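[1] Sequence first, then the predicted structure:
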Amino acid sequence: MIVEVKNLVAGYGQRVLIRNLSFSIPSPAFFAIIGHNGAGKTTFFKAFQQKIAYKGQLLVQGQDLKHLANPAEKGILSYLPQKNIINFPIKVHDLVVMGLFRKKRFFDDYGAADYEQAAQVLEQLQLSHLIDHDFTTLSGGEQQLVWLAQLMLQDADIVMLDEPTQQLDVYYKNKVFSLLQDWAIEKGKTVLCITHDLYNLMPLQGYLLNLSKPEPVLEPITAETVQANQAFLETGRQPVL
């Protein structure tokens, strides 16, 4: 199994958001994590990153995350938060090349070969024309694709993204989801993506997990399951916090 979640209980003090969650991911694929605000989506990611205390087990490739030191540095996990804010000038290629951080020692500089890798990733995403631009001058959609380029360069086995299409227009939403699908199918990555954009999931192959349901289980992504879960979120009761 790539990922196993066993009887996960997580929250903040007396505020338990996830109760006895269990599921297994047997092979690389795209997984959408959905649910109402407060259903525990980001909490699940925080548990995965060992940022909050939890009960139960989180296993990656058979190893308990509690006993696995620095999974990001080992190329097992990479993470893109909901908001990544940079308020100082930085060239696009300088930001993307930082995706190679785990291959560097603390004081190592990035060399010509590293920048060539960054350029290749930007070319794959059709962003070569932005390579020398100041990141802070880009549109929201362009910035998100640059962050994804940096994530690609990390080349982790498991990729976690918290609402990567938030506040993007239709064009960039489709482009981001298409990219995530390619990572799973062509690159063999396990992609865990928190999203509220359910209808953008319809063309994709993979699974969804609705944390607002009383007993969440993995469901294959189909037009029917997307519509059913959209209806549940629109008409079902909000989770009790």
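    Right, received. Where do you want to start?

[2] Please make it C-alpha for all contacts and neighbour counts, starting now.
    OK.

[3] residue closest to the middle of this structure?
    In the chain, the C-alpha closest to the average C-alpha coordinate belongs to residue 161, at a distance of 1.8 Å (C-alpha atoms, centre = their mean).

[4] ok now do that one, which residues does it touch?
    79, 80, 81, 82, 191, 192, 193, 194 (C-alpha atoms under 8 Å, 6 or more residues apart in numbering).

[5] putting a second one here so we can go through both:
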Amino acid sequence: MENLVAGYPGRQVLLRNLSFCLPAPAFVAIVGHNGSGKTTLFRVLTGQLPYEGRVQVYGRERRSLPPPAAARLLGYLPQRGPLDFAIPVRELVLMGRYRHHGLFSSYSALDYKLADAALQQVGIAHLTQRSFPELSGGEQQLVWLAQLSLQDALVYLLDEPTQQLDVYYRRRVFELVHGWAAAGRTVLCSTHDLDSLLNLSGFLLNLSEPAPQLRPLSPETVRAARQLLETRA
């Protein structure tokens, strides 16, 4: 990413001259005040916002990536509202395989096997036949993570995945996504939950800094970020 400038029409620019080069694989925690550009950055990377500057993903310019290529490179978990209609957990996770099929193709036995494995990996195989709206907030977020893992992308973008979760599920979510990086994926995760970052390895990007840059994740860099976020609005 080089000299990225991005914002919204008729509103202020939220990201200005942002530059960094991220090695792959890696885990990156993205922090900052509300309105500092965390979600904006993800919308640039997912092709939802125009931008100035250069954004390359595995050597390919983001704005020139056709949708199928972008889907193979990038998986995205946005902030989600409640899901009001009843759907079994297994079927919802299975939707993560959608982009591997044509519009009118059906799911195969392999797809169901992969969905079951994803549920097992996040620790909720016992919820396979439950209706998604009946689950707790933490259980629902694990379902979304299982679905995301089935996209089999090289880069995962997670926007506030632990928002409104209790301590137990915050820890579970961070353990899972940090493990994806250890297994060879690149994970960019925006968060306000600094406490959960203290024992993780990777990088920290604080968009509230005057000139944000990648810093190694450590208790010291997390404390410095907390001090800035608590004293500067």
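    Looks like it came in fine. Here the structure is a predicted model, which means the values were calculated and not measured.

[6] Which helix or which strand is home to the residue nearest to the centre of structure 1?
    strand 158-162 (DSSP states H and E).

[7] what's that strand aligned against in structure 2?
    Alignment of strand 158-162 of structure 1 against structure 2: residues 155-159, by TM-score structural alignment.

[8] With structure 1 overlaid, how far apart is that stretch on average?
    Superposed on structure 1, stretch 155-159 of structure 2 shows a mean distance to its aligned partners of 0.3 Å (mean C-alpha distance after the TM-score superposition for structure 1).

[9] List the buried residues in that stretch.
    155, 156, 157, 158, 159 (16 or more other C-alpha atoms under 10 Å).

[10] now do stretch 95-112 of structure 2
    95, 96, 97, 100, 111, 112.

[11] for it, how far is the first residue from the last?
    For stretch 95-112 of structure 2, the first-to-last residue distance is 10 Å (C-alpha to C-alpha, to the nearest Å).

[12] Provide the aligned range in structure 1 for it.
    With TM-score structural alignment as the criterion, stretch 95-112 of structure 2 aligns to 98-115.

[13] And the strands in structure 1?
    3-12, 15-25, 30-34, 54-60, 63-64, 77-80, 158-162, 190-194, 207-210, 218-220 (DSSP state E).

[14] May I see those strands arranged in a markdown table, with distance to residue 227 of structure 1 as well?
    Formatted as a markdown table, the strands of structure 1 follow (distance: least, C-alpha to C-alpha, whole Å):
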| stretch | distance to residue 227 of structure 1 |
| --- | --- |
| strand 3-12 | 26 |
| strand 15-25 | 22 |
| strand 30-34 | 13 |
| strand 54-60 | 30 |
| strand 63-64 | 35 |
| strand 77-80 | 27 |
| strand 158-162 | 22 |
| strand 190-194 | 17 |
| strand 207-210 | 12 |
| strand 218-220 | 12 |
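
[15] and of these, who's closest to residue 137 of structure 1?
    strand 77-80 (20.2 Å; C-alpha to C-alpha).

[16] and the closest one, how far from structure 2 on average?
    Its aligned residues in structure 2 lie a mean 0.4 Å from strand 77-80 of structure 1 after superposition (mean C-alpha distance after the TM-score superposition for structure 1).

[17] residues in contact with that strand?
    Contacts of strand 77-80 of structure 1 (C-alpha under 8 Å, 6+ apart): 71-72, 147-148, 151, 154, 156-162, 164.

[18] and which of these is nearest to residue 232 of structure 1?
    Residue 232 of structure 1 has its nearest neighbour among these in residue 162, at 21.2 Å by C-alpha to C-alpha.

[19] quick one, what contacts the closest one?
    Listed by C-alpha under 8 Å, 6+ apart, the contact partners of residue 162 of structure 1 are 42, 80, 81, 82, 193, 194, 195.

[20] among the residues you listed, which ones are buried?
    So, by 16+ other C-alpha under 10 Å, the buried ones in the contacts of residue 162 of structure 1 are 42, 80, 193, 194, 195.

[21] Looking at structure 2, name the residue matched to the first one.
    When you say that, I think you mean residue 42 of structure 1. Residue pairing (TM-score structural alignment): residue 42 of structure 1 is matched to residue 39 of structure 2.

[22] Equivalent analysis for residue 230 of structure 1, please.
    So residue 230 of structure 1 corresponds to residue 226, using TM-score structural alignment.

[23] can you count the residues close to that match?
    18 (other C-alpha atoms under 10 Å).
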